[in-house]
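> Structure here, sequence nowhere to be found:
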């Protein structure tokens, strides 16, 4: 079962193959979670761009991906700091089963046995379903374009913006004063600091941004969590001359038709955001 599961094509393996073959050519690297995956289409960037983000990808894995490759021609990294980013660590979250994907398919390191196994990381019924879907029905679960952008959040299948606004805000609001989330916050600040300093040493610019969100999502956020997110990002940008921060969470250019759900863009919104960020990069002196 382990062998058959590992031979099912997946986005992690696809992205590793691209990075293995083309990392030295990339000029703009996009990292982050689903906001990046669905928000930045490299087709609309004038520089050689690849989207190495993925669903629930946290800052520690962003840094590890960046650190793994030499990226000889890399000039700019785009890294969203979303409402939830500073308080998330994939291993501590509800999708911790995704950790093994970085170990098995991106060849990152872990000393935990569970991270080196498909069958130990997911429930049996889920693994059986995956086997049946691929080996019997031939269904693949590749959602990435050839340059890593997520293709399955199409506007024609957009979700209700009112309900998803409430649900998504609730799911991404944390008890930020608890010891657990304070520790994660401190760890993520440390990772960001290492990230920016390594970029500075390698003459790479780091563009941080809070991505666009629909008003139903914004209206249900915890004001303090959002405030700390923005202030922390601003502090990094003001301290380091190779760092720029853009707060686009309530950018009026993004309207209801641009969203797949209340905090994710559809292909329409992704085109708009990609062109906007491409222009910012090209004008960044």
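Looks like it came in fine. Computed from a prediction, not measured in an experiment: that's the story for all the values here.

> Could you use CA atoms for every contact and neighbour count after this?
OK.

> List the residues that contact the residue nearest to the spatial centre of the chain.
Nearest to the mean C-alpha position of the chain, counting by CA atoms, centre = their mean, stands residue 33 at 1.8 Å. Applying CA atoms under 8 Å, 6 or more residues apart in numbering, we find residue 33 in contact with 53, 54, 55, 56, 57, 58.

> Save those residues as CSV, and put in neighbour count, distance to residue 202 and secondary structure too.
Formatted as CSV, these follow (neighbours: other CA atoms under 10 Å; distance: CA to CA, whole Å; DSSP: H, G, I helix; E, B strand; the rest coil):
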residue, neighbour count, distance to residue 202, secondary structure
53, 28, 21, coil
54, 23, 24, coil
55, 15, 28, coil
56, 21, 27, coil
57, 25, 24, coil
58, 22, 22, coil
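
> tell me which of these is nearest to residue 22?
Minimum distance to residue 22 across these is 15.9 Å, recorded for residue 53 (CA to CA).

> these two touch, right, the closest one and residue 38?
No: using CA atoms under 8 Å, residue 53 and residue 38 do not qualify as a contacting pair, with a distance of 9.1 Å.

> and here's the other structure:
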């Protein structure tokens, strides 16, 4: 019987639990939220991280998007790294969604007319199938401007001769994009998917550590999970942490998320990202591709609490760059055409909202009249 501790009590903990072998015993859960310590979650006690060393266990499974912070925390309190499974890091290394997106683009290379890059706002908020041109998405949750640019640069370098119809790139930005560097953020573990696909690690990757952690994750996964024929954990991804439907579009969540996203003040990152945008626009100019910079809609609860100072910083950079480069700029941040029912949460559109927004883009984007 393998004894495991699951670190995290959100939706991911239930996903992990759904795929464990019958001979795996969850001895307890662990969480950094003090309000949960000593309480019962899924019939097991939730303990403080400092108490882990008092528990008899074989492995700890990190079931949280804040993987790197938790991993480092465990190492600091004396947990042997060979006992730690970084669940999301394993998933990212097993199936590279970045490679998948590039493969989709490659398969469509002779017909593609446009590429969309950006973070989750564009991933959720723009439906490429509704656009009146043939677009491929290179958008993913937590993706930053560095990888927006490098993905398109990679695609042009590899497929330029075959992508003869490529005329547009939609660059989806948020007001905090210039303050954001994925490789230095809580989401830095996702860099491995980009490194695997295009060989770009930015400010993060220690290759020896990456290879060692990957090997360790693979070993523990085989020990504790049911696997499919490809070696992928047989987990249920559609499980939620509660049977009750949670309202994610309200003032409380809007304030919390807006202030979290605005809690950034990184001069060097802003400087670097400004230069990256300039390189990105120069790349498109050199290849006769029209850039369309888009800020996606957010709910009124999110926009209400978003800091004016960060919006002003964003506009200052956009206006400065516009003196050097030509691009269409479309800002829908405070757009009044969207209702609460159009949003999945306070800052992301749902499927209905995405179709609505994409139809607006069809009208607002200045398309090449020869190809409309």
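In hand now; what should we look at? Bear in mind the structure is a predicted one, so any value in this text is a computation, not a measurement.

> Superposing both, give me the TM-score.
The TM-score (TM-score structural alignment, normalised by the length of the first structure) is 0.80; 264 aligned residues with a CA RMSD of 3.3 Å.

> Would it be right to say that residue 221 of the first structure lies in a helix?
No: with DSSP: H, G, I helix; E, B strand; the rest coil as the criterion, residue 221 of the first structure is coil rather than part of a helix.

> counterpart of it in the second structure?
Residue 221 of the first structure maps onto residue 306 of the second structure when the alignment is built from TM-score structural alignment.

> Check residue 22 of the first structure too.
So residue 22 of the first structure corresponds to residue 108, using TM-score structural alignment.

> okay, now that match: neighbour count?
16 (other CA atoms under 10 Å).

> Three-state assignment for the closest residue to it other than its chain neighbours, please.
Take residue 108 of the second structure and drop its neighbours on the chain: the residue closest to it by CA to CA, 6 or more residues apart in numbering is residue 136, 8.0 Å away. For residue 136 of the second structure, the assignment made with three-state DSSP gives strand.

> Correct me if wrong: residue 136 of the second structure contacts residue 109.
No: here residue 136 of the second structure lies out of contact with residue 109, judged by CA under 8 Å, at a distance of 9.3 Å.

> quick one, what contacts the equivalent of residue 54 of the first structure over in the second structure?
Superposed on the second structure with TM-score structural alignment, residue 54 of the first structure falls opposite residue 140. By CA under 8 Å, 6+ apart, residue 140 of the second structure lies in contact with 118, 119, 120, 123.

> For residue 299 of the second structure, see how far away the counterpart of residue 259 of the first structure in the second structure is.
Under the alignment (TM-score structural alignment), residue 259 of the first structure maps onto residue 343 of the second structure. According to CA to CA, to the nearest Å, residue 343 of the second structure and residue 299 of the second structure sit 7 Å apart.

> Please give me every residue in contact with residue 78 of the first structure.
Counting by CA under 8 Å, 6+ apart, the residues that residue 78 of the first structure touches are 28, 29, 30, 31, 206, 207, 208, 209.

> The first one contacts residue 48, doesn't it?
Yes: using CA under 8 Å, residue 28 of the first structure makes contact with residue 48 at a distance of 6.1 Å.

> got the buried residues for stretch 258-275 of the second structure?
Residues of stretch 258-275 of the second structure classed as buried: 258, 261, 262, 269, 270, 272, 273, 274 (neighbour count, 16 or more other CA atoms under 10 Å).

> So the fifth one, which state does it fall into?
Pointing back at residue 270 of the second structure there. Strictly by three-state DSSP, residue 270 of the second structure counts as helix.

> how about it, what's its partner in the first structure?
Checking TM-score structural alignment: residue 270 of the second structure goes with residue 185.

> Am I right that its match is in contact with residue 60?
No: using CA under 8 Å, residue 185 of the first structure makes no contact with residue 60, being 11.7 Å away.

> how near is the match of residue 54 of the first structure to residue 306 of the second structure?
Residue 140 of the second structure is 22 Å from residue 306 of the second structure, by CA to CA.

> Just give me the closest of the contacts of residue 33 of the first structure to residue 116 of the first structure.
Minimum distance to residue 116 of the first structure across the contacts of residue 33 of the first structure is 17.9 Å, recorded for residue 57 (CA to CA).

> sorry, back to before: of residue 28 and residue 48 of the first structure, give the one with the bigger neighbour count.
A direct count of neighbours by other CA under 10 Å for residue 28 of the first structure and residue 48 places residue 28 higher, at 26 against 16.

> Who are the contact partners of that one?
With CA under 8 Å, 6+ apart, residue 28 of the first structure has these contacts: 47, 48, 49, 50, 74, 75, 76, 77, 78.

> Surely the first one touches residue 30?
No: at 11.9 Å, residue 47 of the first structure and residue 30 do not qualify as touching, with contact defined as CA under 8 Å.

> Comparing these two, which residue is more hemmed in?
More crowded of residue 47 of the first structure and residue 30, by other CA under 10 Å: residue 30, with 24 against 18.

> quick one: that one and residue 43 of the first structure, what's the gap?
Distance from residue 30 of the first structure to residue 43 of the first structure, by CA to CA: 12 Å.

> Name the residues contacting each of these two.
Joint contacts of residue 30 of the first structure and residue 43 (CA under 8 Å, 6+ apart) are residue 49.

> give me the number of residues near residue 158 of the second structure?
Using other CA under 10 Å, residue 158 of the second structure has 12 other residues around it.

> What are the neighbouring residues in contact with it?
Going by CA under 8 Å, 6+ apart, residue 158 of the second structure touches no other residue.

> Would you verify that it is located in a strand?
No: counting by three-state DSSP, residue 158 of the second structure is not found in a strand; it is helix.

> what secondary structure does residue 254 of the first structure sit in?
Quick answer, by three-state DSSP: residue 254 of the first structure is coil.

> Quick check: it touching residue 212?
Yes: with contact defined as CA under 8 Å, residue 254 of the first structure reaches residue 212; the gap is 7.0 Å.
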